[in-house]
Structure formats: structure tokens, C-alpha cells
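Student: Build me a model:
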Amino acid sequence: MAIAYLGLGTNIGERYKNLRNAIELLAENPDVTVRKESQIYETAPYGMTDQPDFLNMVIEVETNLSPTNLLYFGLEIEEKLGRVRKEVWGPRIIDVDVLIYEDLELNIDDLTVPHIEMHKREFVLEPFNEIAPKVMHPTFKKTIQELYKDLKRGVMDV
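Tutor: Modelled structure (predicted):
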């Protein structure tokens, strides 16, 4: 079983319910066990700012799914919950992102692990730091806690 971290976000519809529904659907898969959940953080939109605020969280899962199958399962959950992709960084019912999968570094058509932008996003690092501060970012060789502190200080040397 591998340990992976997923970022969840939502800014339309019943936001709290959207997060809970996504976690429940993840947990229904016999190859996924939700082990930890961060608190829920309300954050301003990133990228396209003319939209409602987001609720974001990070969860730790134990899984037998490969990184790509975990991605595809997350996309299935998004579709089941009604996500429609209209524009990059646009409003969404749910977003399920694979942030880190073990110490794997992977860059293929559909998936980059670790998530390529996570070190720049407080809405990812803050909840991630809450549940797993000592997890090492495989590319930058820094812990999540170190990346979060760097981001808060405005240090972007990675």
C-alpha cells in the first residue's frame, strides 16, 4: 500500500457537502483508505479571482491504486459530483488533485507528481502542513513544513 496526499477544493454549490461527498466516494473504493483529514480552510480564489471563495483541505490516503489510477479515480469522483470543466481555474463543484504519491516523481501526459504548483499555493501547503509537516517533497528535498514556512516568508528558492 502506498501513501498519497490529495488536495480537495470546492467553491460552488453546497461546499461542505461537496468535500464530504468526495471523501465518502474515495472511501467507498476498497483500494483507498482515508487516513487523515485536515481542517477545512476558506480561501480566496487563485488564478481567476472573480468567483466565490473556495473551501480547501488535504487528505492522506493509503492506496493500492497506481498514481495514474488514483488520478483517474479522482476525475471519476469529480464527474459523479457534477464538475464541468469550462475554464482553467474557474469555479468548480469539486477538485481532487494528487499532490504527492510516496516519494515518486512522475511527469506524464495526464499527471505530474508531485503536483507542479503545490509549493506556490498556501491553500495547499497550510492544510498539508497541518496533517503531514514532515513529509518530504521528492523534487525540492524540503519538508512540507519547510515549504510552507518559505512561502509565508516569500522565499521562492525552489
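Student: From now on I want contacts and neighbour counts done on CA atoms only, so please keep to that.
Tutor: OK.
Student: contacting residues around E60?
Tutor: Neighbour list for E60: 3-6, 34-37, 131 [criterion: CA atoms under 8 Å, 6 or more residues apart in numbering].
Student: again with V61
Tutor: For V61, the contact set (CA under 8 Å, 6+ apart) comprises 3-6, 32-36.
Student: Buried subset of the contacts of E60, written for PyMOL?
Tutor: Here is the PyMOL selection string for the buried members of the contacts of E60, based on 16 or more other CA atoms under 10 Å:
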select buried, resi 3+4+5+6+34+37+131
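Student: closest to V124 among the contacts of E60?
Tutor: L6 (9.4 Å; CA to CA).
Student: is it true that the closest one touches E62?
Tutor: No. Contact criterion CA atoms under 8 Å: L6 and E62 do not qualify, at 10.8 Å.
Student: Give me the common contacts of the two.
Tutor: Counting by CA under 8 Å, 6+ apart, nothing touches both L6 and E62.
Student: how about this one, so we can line them up?
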Amino acid sequence: MKAWIGLGSNLDQPAERLIQALHAFQRLPGVTLTGHSRLYASAPVGPRDQPDFVNAAASLDTHLSPLALLHSLQALELAAGRVRRRHWGERTLDLDILLIDNRTLSLPSLQVPHPHLTERAFVLIPLREIAPGICLPDGTPLDSFLPAVQDQAIHPLAELNAHDLVENPQRTD
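Tutor: A predicted model of the protein is given here:
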């Protein structure tokens, strides 16, 4: 199974948090990191009285079930000190399942595609970097949503690029 993950952090050295999460993906049983985007800086969605975010996207191959993958990602969040204080608030690490293969899931704890995937530049742009031409399960190209988010500020972090993050993940793009 192929899964695409959105990563975000805006507390306690967020760029380093995302790099640590990418390395942690490589240690998860049943998971292979196959690619990742650059790191991007973006303004927060929700409460504006919090620091800007650092975001990225990653692609994984896994034989875990979607719920087992979700639980593994939540365990990484907890290990990074994630505490849910307020909706869309600050966090040390946020790992969201964006897409899984060409599947649609509607479970109490997991919605795939991610319900806000098409509304956020900080998700679409890094995902497009690692999966150009990717579509929603209904066949709608994700690129078709880019005009609607063009006013959302996002830019790559200049001091880091994909080669600085995780050496030699298997790439599928």
C-alpha cells in the first residue's frame, strides 16, 4: 500500500522535528520511506497567535492497515511531545494521512482523503513535489485545486533541501 503523509510543526525547533519524523518513518516496522519533499514555511491555519509552521510531505510504502498506520503515526506524535491544547493550535508534531493508494475511507478516527487536503497550500505544494500529477480517488487532479490556494503564503526553507533531510530514501517520483 502507498500512503502520502503531511508533516507539520511550529514548536520546539520545527524544522528539526520534521527531520526527526522522517528518520523515524525509516524505523517504523512495516513502513518504508520512499520519498519526501523539501521543508516549507507557512502561516498557521486557525488561531493566528501562534508561530508559523514548517511543513513537508512524505510517501511511504507499507503493509500496515490504514488504522495501524494511523496508530503508528500518532505514537510518533506522542513521542515528540504532541499535546492537543486547542483546535488547529500549535504543536510539536502533526502527522496526517493525506491519501492511501486510490482509496476512500470514512471511519470515526480516519478520513481518507484527508478532509482539508484540497484547501491548503501547505499540503498541496509539498505533495505535488513528491507526487506530480497525483489525483484524488475520484480522478480529480490535485493540481486543479492550486488556484484556490494561491493566496496562501508558503515558501521553501532556503537553508535546507531534500538532500539535507534523509539520505537516499527510495524514490518513486
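Student: among the contacts of E60 of structure 1, which are in helices?
Tutor: I131 (DSSP state H).
Student: What is the nearest of the contacts of E60 of structure 1 to T68 of structure 1?
Tutor: Nearest to T68 of structure 1 among the contacts of E60 of structure 1, counting by CA to CA, is A4 at 11.9 Å.
Student: List the contacts of that closest one.
Tutor: Taking CA under 8 Å, 6+ apart as the test, what A4 of structure 1 contacts is 60-63, 98-102.
Student: For those, could you give me CSV that also reports secondary structure and distance to T49 of structure 1?
Tutor: Output for these, formatted as CSV (DSSP: H, G, I helix; E, B strand; the rest coil; distance: CA to CA, whole Å):
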residue, secondary structure, distance to T49 of structure 1
E60, strand, 28
V61, strand, 30
E62, strand, 34
T63, strand, 34
V98, strand, 23
L99, strand, 22
I100, strand, 26
Y101, strand, 29
E102, coil, 32
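Student: Tell me how far the spatially closest residue to V61 of structure 1 that is not a sequence neighbour lies from T63 of structure 1.
Tutor: Leaving aside its chain neighbours, V61 of structure 1 sits nearest to V34 (4.4 Å; criterion: CA to CA, 6 or more residues apart in numbering). Separation of V34 of structure 1 from T63 of structure 1 (CA to CA, to the nearest Å) stands at 9 Å.
Student: residues touching the closest residue to E130 of structure 1 other than its chain neighbours, list them.
Tutor: Spatial nearest neighbour of E130 of structure 1, excluding adjacent residues (CA to CA, 6+ apart): S38 at 6.3 Å. Counting by CA under 8 Å, 6+ apart, S38 of structure 1 makes contact with 57-59, 127-128, 130-131.
Student: S38 of structure 1 matches what in structure 2?
Tutor: In structure 2, the residue matched to S38 of structure 1 (TM-score structural alignment) is S37.
Student: Just the helices from structure 1, written as ranges.
Tutor: 15-28, 67-80, 122-131, 144-153.
Student: Would you convert these into TSV that also reports distance to P52 of structure 1?
Tutor: Formatted as TSV, the helices of structure 1 follow (distance: least, CA to CA, whole Å):
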stretch	distance to P52 of structure 1
helix 15-28	11
helix 67-80	18
helix 122-131	15
helix 144-153	23
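Student: winner for burial among those?
Tutor: Most buried of the helices of structure 1, by mean neighbour count (mean count of other CA atoms under 10 Å): helix 122-131, with a mean of 22.
Student: quick one: that helix to structure 2 mean distance?
Tutor: Here the mean offset of helix 122-131 of structure 1 against structure 2 after fitting is 0.7 Å, by mean CA distance after the TM-score superposition for structure 1.
Student: Now do that helix: which range of structure 2 does it align onto?
Tutor: So helix 122-131 of structure 1 sits over residues 121-130 in structure 2, by TM-score structural alignment.
Student: Now do the matching stretch: distance to the chain's middle.
Tutor: Centroid displacement of stretch 121-130 of structure 2 relative to its chain, using CA atoms, centre = their mean, to the nearest Å, is 9 Å.
Student: for stretch 21-34 of structure 2, same thing?
Tutor: Put simply, stretch 21-34 of structure 2 sits 13 Å off its chain's centre (CA atoms, centre = their mean).
Student: Pull the distance from stretch 141-158 of structure 1 to the chain's centre.
Tutor: Stretch 141-158 of structure 1 sits 17 Å away from the centroid of its parent chain (CA atoms, centre = their mean).
Student: Much appreciated, bye for now.
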